[in-house]
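what would the 3D arrangement of this be:
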Amino acid sequence: MTLIRTHTCGELNRDNTGETAILNGWVDTRRDLGGVIFIDLRDRYGKTQVVFSPQDDKQAHQLADQLRSEYVIGVEGKVKERDPENVNPNMSTGQIELRVTSLQIYSKADTPPFEIVDDVKTNEDLRLKHRYLDLRRPVMQRNMLLRSAIYRQTRDYFHKHDFAEVETPFLMRSTPEGARDYLVPSRVNPGKFYALPQSPQTYKQILMVSGMDRYFQIVKCFRDEDLRADRQPEFTQIDVEMSFVDEEGIYSMGEGLMQSILSGVMGADVEAPFPRMTYEEAMKTYGTDKPDTRFDMKFVDFSEIVRFSEFRVFSKTVAEGGAVIGFVVPGKGDLGRGVLDRLTKRTRDEIGAGGLIYIKNNEEEVYSSVSKFVSDEMTADMVSHSGADKGDLILILAGPTKTVYKQLGDLRLMIAEEYDMIDTSRYRLLWVTDFPLLEYDEEDGRYYAMHHPFTSPHQDDMDKLESDPSKVRARAYDLVMNGSEIGGGSIRIHNSEVQSRMFKALGIGPEEAQQKFGFLLDAFRYGAPPHGGIALGLDRVAMLLAGAKSLREVIAFPKNQRAVSLMDNCPDVVDEGQLEELHIRLAPGTGDR
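Have a look, this model is predicted:
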């Protein structure tokens, strides 16, 4: 029989002394001290020490001799205050213990393949194979509860602001101009396929045409991409769309949401409005469109100072249209030659830079690693231009402009992590705005939408859409937190003429546009409001708030980096009968176990 619990394992305290209580849970640890058995009983709420003594109940004590790690049990007993010297300050229930008078063993357990502890030292694949055990670890349960709290805060916030929660289909048309789709064959329509949505983009725009005005959804999305720590084949978005809105309305609503999540989930207050930075400014200041602003080290452009340097690495780079860029590392001018040599090697091996140049601005001297080729006067000008104080170090890279900014951005993060310059207790959010509308693919010889084909061009750049497409700014924006992009969106095109011009710039003719997007274009013919939206990555927000290193730590049943679920061996082959029903024949050599 199941003992129906009166309390959870994280609930009892000194105020319950003398009461009879029933607890259920898993055996966490077992200690046998002179005939008295001590068990830490664990559930998702915490742990409670339960004690089996023959003086309390001989039968329960005898049965307790069977107990081992991860047995599932129920206990009934009296709450007793611990002696002061036995109080455990590391447990919320550490002031009491439960003296057991009745024990039920619900199920026994084999020895787990790894310890159920927070700092478990085991291979991640083993943890994923036994995910049901991994999820018992307190840190994983905290992550799942944190994620649940984000869901609750999100829904409460949008319902309070009069948003309608609308579900959109998981079986939709294949969407071009993006990542690879996951395709689903249709049995009743032979030779035709659904696609799992990369996002509900077209559906949420149609909802605006439908007059829903304000929509949100916490929705699964799917992209068949190569995986990494912060990417999964299926992921969760907080999807938002609004009518009769401009960028300011989106910013205000997004800021309110993040304030609600951070306050309600983490107890952290952040000020709004969040800072804003154009895409160009972000790239030239931090070398990335998702800058981490919890530390400084902004870029300094030395190109004009070194344009006519006798040092060919400098002068040749600038003459060929490249850049000489650097940043100041505060207080690190005393780093030794060996440390800087190792840093130079890491810069070359991990970042791909041709070489690292440095200037040490110390009290006794100003030393440059290229002093043989660069005059003392030019070095002094570079130090002055950088704003470096005495005792600071200046790190410099030279190369093609786009490349060198990215490499320096990677170096900036490497230095900040190496020397513990990042204040992990803070949440720094900002908007990155004015992205390029289009990006040119040299291999394909055509432009692609940097976001999607329905992103509105900046009004001031409309005249460049045909003459100079690469210079057109988009009414697009990303929300960045602590150096990670957590959301992105745009004001959409709602004018048919502008949409046609956009398709033309993308090399999509009228027939192709109608074939691919006809249902949306047809909807626009019947009166489309100005509208815009944003999608936030719920998994990534949860990862950042949990302080986790991987999305897999905040998703209950994730895939590994080969897009495989090791626990249930998914994906797997299917039998020939299923394939025949779907009118599918596998290529020779595929589908083997």
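
contacts, neighbours, all on C-alpha from now
OK.

any idea which helix is longest in this structure?
Longest helix of the chain, by residue count under DSSP state H: helix 138-160.

check the offset of that helix from the chain's centre.
Here the centre of helix 138-160 is set off from its chain's centre by 15 Å, with C-alpha atoms, centre = their mean, to the nearest Å.

what does that helix contact?
With contacts defined as C-alpha atoms under 8 Å, 6 or more residues apart in numbering, helix 138-160 is touched by 44, 117-118, 134-135, 164, 216, 218, 257, 260-261, 264-265, 538, 542, 546, 553-556.

following the chain past that helix, name the next helix or strand.
strand 164-165 (DSSP states H and E).

could you list every helix and strand in contact with that following strand?
strand 214-222 (3 or more C-alpha pairs under 8 Å, 6 or more residues apart in numbering; DSSP states H and E).

who are the neighbours of the strand it packs on, in terms of helices and strands?
strand 164-165, helix 201-209, strand 234-243.

nearest spatial neighbour of Ile96, chain-adjacent residues omitted?
Spatial nearest neighbour of Ile96, chain neighbours left out: Glu81 (4.4 Å); criterion: C-alpha to C-alpha, 6 or more residues apart in numbering.

just Pro436 next, same as before
Nearest one to Pro436, counting by C-alpha to C-alpha, 6+ apart, is Arg473 at 4.5 Å.

residues of the longest helix of the chain that come out buried?
Judged by neighbour count using 16 or more other C-alpha atoms under 10 Å, the buried positions of helix 138-160 are 138-144, 146-147, 149-151, 153-155, 157-158.

and if you look at stretch 340-355?
Leu343, Thr344, Lys345, Arg346, Thr347, Ile351, Ala353, Gly355.

tabulate those residues (a markdown table), appending distance to Lys402 and secondary structure.
Shown next, in a markdown table, are these (distance: C-alpha to C-alpha, whole Å; DSSP: H, G, I helix; E, B strand; the rest coil):
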| residue | distance to Lys402 | secondary structure |
| --- | --- | --- |
| Leu343 | 22 | helix |
| Thr344 | 20 | helix |
| Lys345 | 22 | helix |
| Arg346 | 20 | helix |
| Thr347 | 17 | helix |
| Ile351 | 14 | helix |
| Ala353 | 12 | coil |
| Gly355 | 16 | coil |
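
structure for this one too, so we can compare:
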Amino acid sequence: MLQVTGVVRPRPGGTLNVDLPTGEVEVAAESVVILNESEPPPFPLNDRADGVDESLRLRHRYLDLRRGAMQRNLRLRAGVNRSVRAVMDAQNFVEVETPMLIASTPEGARDFVVPSRLHPGEFYALPQSPQLFKQLLMVGGLDRYYQVARCLRDEDLRADRQFEFMQLDVEMSFADAQDVMDVVALAVDAAVVGATGVSIGDIPSITWQDSMERFGTDKPDLRFGMELIDLASVFASTEFRAFQADAVKGICVAGMGEASRSTLDGLVDRAKSLGAQGLVWMRVRDGGVLEAPVAKFLSEEEQAGVVATLGAVSGDLVLIVAGERRMANEVLGALRLDLGKPPVNFSETEGGPALMRFVWVTDFPLFEKVDASGRPTPAHHPFTMPHLDDLDLLDGTGDELLAVRSQAYDLVLNGWELGSGSVRIHRADVQSRIFALLGIDAQEAQERFGFLLDAFKFGAPPHAGFAFGIDRLVALLAGEENIREVIAFPKTQSGSDPLTGAPGPLDPIHLRELGLALPARPKK
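A predicted model of the protein is given here:
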């Protein structure tokens, strides 16, 4: 590290570098002082760190942060935080910090737990979200709350998931879903405008059911078409037994009609790995003729119907999955993403920020599955208000409960779930009813959630809220495929920190203070 003293002057002609902030000037050095010495860095500190092992980068994260890409990403993140805070403040929301040491509550993932020294054998949990506390704030009269909150979930890591993550957390009293969605859209738009200079405009909305039918997922990527098409009418009277199924769905892959047989076999294997019995492929030739091993089993009318219904032309490839409806949708939805996913980096593709496709997904099922005992599992969390038109359906049993819609809504960007929200249950009787369906009896409910149920007895207002992931939004704005690239000190995919060595063993004295005894660790 050097300290250079001298005269700043314009660069001579022919030496300008417009790619540098200082590319038009130079320093005529008069003195040079060594402030500190440095060892050779263990990897090149170029912009993208191509080919450098990630564990090496994270072990020396303080050096990795010197790279231009990391500097830009962290400054972008800071700008996003400033933008969303400015919007929430302007909308008269109050920023309130909620506790980090809380009681363990069921929110869909495993808790990180903290042993109590003062209460041996008892534990705190680190918050998966501020969910219950922000509902209590509504009871307490703070009718517009927000927080840039740190949340922690002990779940398997992947490109868009870390143990620790930051979210913009919002709650509003006397509000419905649309009120919350409007405020969140303002915050997201401010963040995007600050990063790209382009407004996101109005965000379209699609129901969960339509999203599953058209895109095979509740996180639709709208940057490209290739929608799933129902072919039931085409094969209503078919003699081809494979298509005599609960659902027959298809997609048309433009220009892929000349794919090699090995490529097609790979698609079949992929479909089977996702739960399909098989995958039917058909090449579209001139005149709408279908070329495929199964073509001989289909009538001319059925073949023409496939081409017309899918809008296929010569040179296209048709893919069809038949079977149980949800399976068919999900398999084709995955193949759609495999075959049609455009680049992640907006700044390096034609259209720039215009390739950001936001969409609200609404009317999720209240429950996502029913176990062998007939007990349902909440699709979001157990504090989501059922759709008012479906309250009577709560009297059903087993799979009948899967028809109950919730007042829940997700914000999706390019196939990534940015966040989710819902209208909350504000009545103790409805909350107790949901707990009972989930197998939580009155005594257990009082033990685990008594503070919330008691609060509801004192005139809790109707309220709704939302939370979206800051990390995911910044990653998408930065054109990064992994949120580790926009977090200063992330964990590896295995959950370790090569920089500090976490997680690691505790000193035996510390364990005794906490009243903990661990089994002997196997020798390595």
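
map the residue nearest to Ile96 of the first structure across to the second structure for me.
Counting by TM-score structural alignment, Glu81 of the first structure corresponds to Pro10 in the second structure.

surely its match meets Gly23?
No: counting by C-alpha atoms under 8 Å, Gly23 is not a contact partner of Pro10 of the second structure; they are 9.2 Å apart.

burial count for the residue nearest to Pro436 of the first structure?
23 (other C-alpha atoms under 10 Å).

repeat that for Tyr146 of the second structure.
23.

how about it, what does it touch?
Neighbouring residues of Tyr146 of the second structure by C-alpha under 8 Å, 6+ apart: Met88, Phe93, Val94, Glu95, Val96, Leu168, Asp169, Val170, Glu171.

list buried residues within those.
Met88, Phe93, Glu95, Leu168, Asp169, Val170, Glu171.

alignment lookup: the last one to the first structure.
Spelled out, it's Glu171 of the second structure. Using TM-score structural alignment, Glu171 of the second structure lines up with Glu241 in the first structure.

for the stretch 201-350 of the first structure, which segments count as helices?
Listed in chain order, the helices of the stretch 201-350 of the first structure (DSSP state H, counting those that start in this stretch) span 201-209, 247-261, 279-286, 312-319, 337-346.

looking at those, which is closest to Asp468 of the first structure?
helix 279-286 (17.2 Å; C-alpha to C-alpha).

so which elements touch the closest one?
strand 299-301, helix 401-418, strand 429-433.

now the strands for the stretch 451-593 of the first structure?
Using DSSP state E, counting those that start in this stretch, the strands found in the stretch 451-593 of the first structure span residues 476-481, 484-491, 531-537.

what range in the second structure matches the second one?
Using TM-score structural alignment, the residues of the second structure aligned to strand 484-491 of the first structure are 416-423.

before we move on, the earlier item: turn the strands of the stretch 451-593 of the first structure into CSV, including distance to Pro457 of the first structure.
Shown next, in CSV, are the strands of the stretch 451-593 of the first structure (distance: least, C-alpha to C-alpha, whole Å):
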stretch, distance to Pro457 of the first structure
strand 476-481, 9
strand 484-491, 9
strand 531-537, 13
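
now render the ones you listed as a markdown table, adding mean neighbour count.
A markdown table is the format used below for the strands of the stretch 451-593 of the first structure (neighbours: other C-alpha atoms under 10 Å):
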| stretch | mean neighbour count |
| --- | --- |
| strand 476-481 | 25 |
| strand 484-491 | 22 |
| strand 531-537 | 24 |
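
looking at the ones you listed, which is nearest to Gln198 of the first structure?
strand 531-537 (11.6 Å).

by how much does the closest one deviate from the second structure on average?
Comparing strand 531-537 of the first structure with its match in the second structure after superposition yields a mean distance of 0.4 Å (mean C-alpha distance after the TM-score superposition for the first structure).

which elements pack onto that strand?
strand 234-243, helix 247-261, strand 484-491.

Leu452 of the second structure corresponds to which position in the first structure?
That one, Leu452 of the second structure, aligns with Leu520 by TM-score structural alignment.

count the residues that sit near that match.
Neighbours around Leu520 of the first structure, by other C-alpha under 10 Å: 15.

what's the spacing between it and Gln217 of the first structure?
For Leu520 of the first structure, the distance to Gln217 of the first structure equals 20 Å [C-alpha to C-alpha, to the nearest Å].

next one: Gly211 of the first structure
For Gly211 of the first structure, the distance to Gln217 of the first structure - C-alpha to C-alpha - is 16 Å.

those two: which has the busier surroundings?
Gln217 (23 against 12).

map that one across to the second structure for me.
So, by TM-score structural alignment, Gln217 of the first structure is matched to Gln147.

Ala380 of the first structure too?
Using TM-score structural alignment, Ala380 of the first structure sits opposite Ala304 in the second structure.

spell out which helix or strand contains its match, please.
Applying DSSP H and E, one finds Ala304 of the second structure within helix 300-310.

now that helix, how far from the chain's geometric center?
Using C-alpha atoms, centre = their mean, the offset of helix 300-310 of the second structure from its chain centre is 37 Å.

one more: stretch 220-240 of the second structure?
27 Å.

what do you get for stretch 431-445 of the second structure?
The answer for stretch 431-445 of the second structure is 29 Å, by C-alpha atoms, centre = their mean.

ditto for stretch 471-484 of the second structure
That offset, for stretch 471-484 of the second structure, works out to 11 Å (C-alpha atoms, centre = their mean).

find me the equivalent region of that stretch in the first structure.
Going by TM-score structural alignment: stretch 471-484 of the second structure matches residues 539-552.

so the match of Gln217 of the first structure is in contact with Met166, correct?
No: applying C-alpha under 8 Å, one finds Gln147 of the second structure not in contact with Met166, separated by 9.8 Å.

still on that earlier bit, what do we get in the second structure for the residue nearest to Pro436 of the first structure?
Under TM-score structural alignment, Arg473 of the first structure pairs with Arg405 in the second structure.

doesn't His387 make contact with its match?
Yes: applying C-alpha under 8 Å, one finds Arg405 of the second structure in contact with His387, separated by 5.4 Å.

overlap of the contact sets of these two?
With C-alpha under 8 Å, 6+ apart as the test, Arg405 of the second structure and His387 both reach Asp363.
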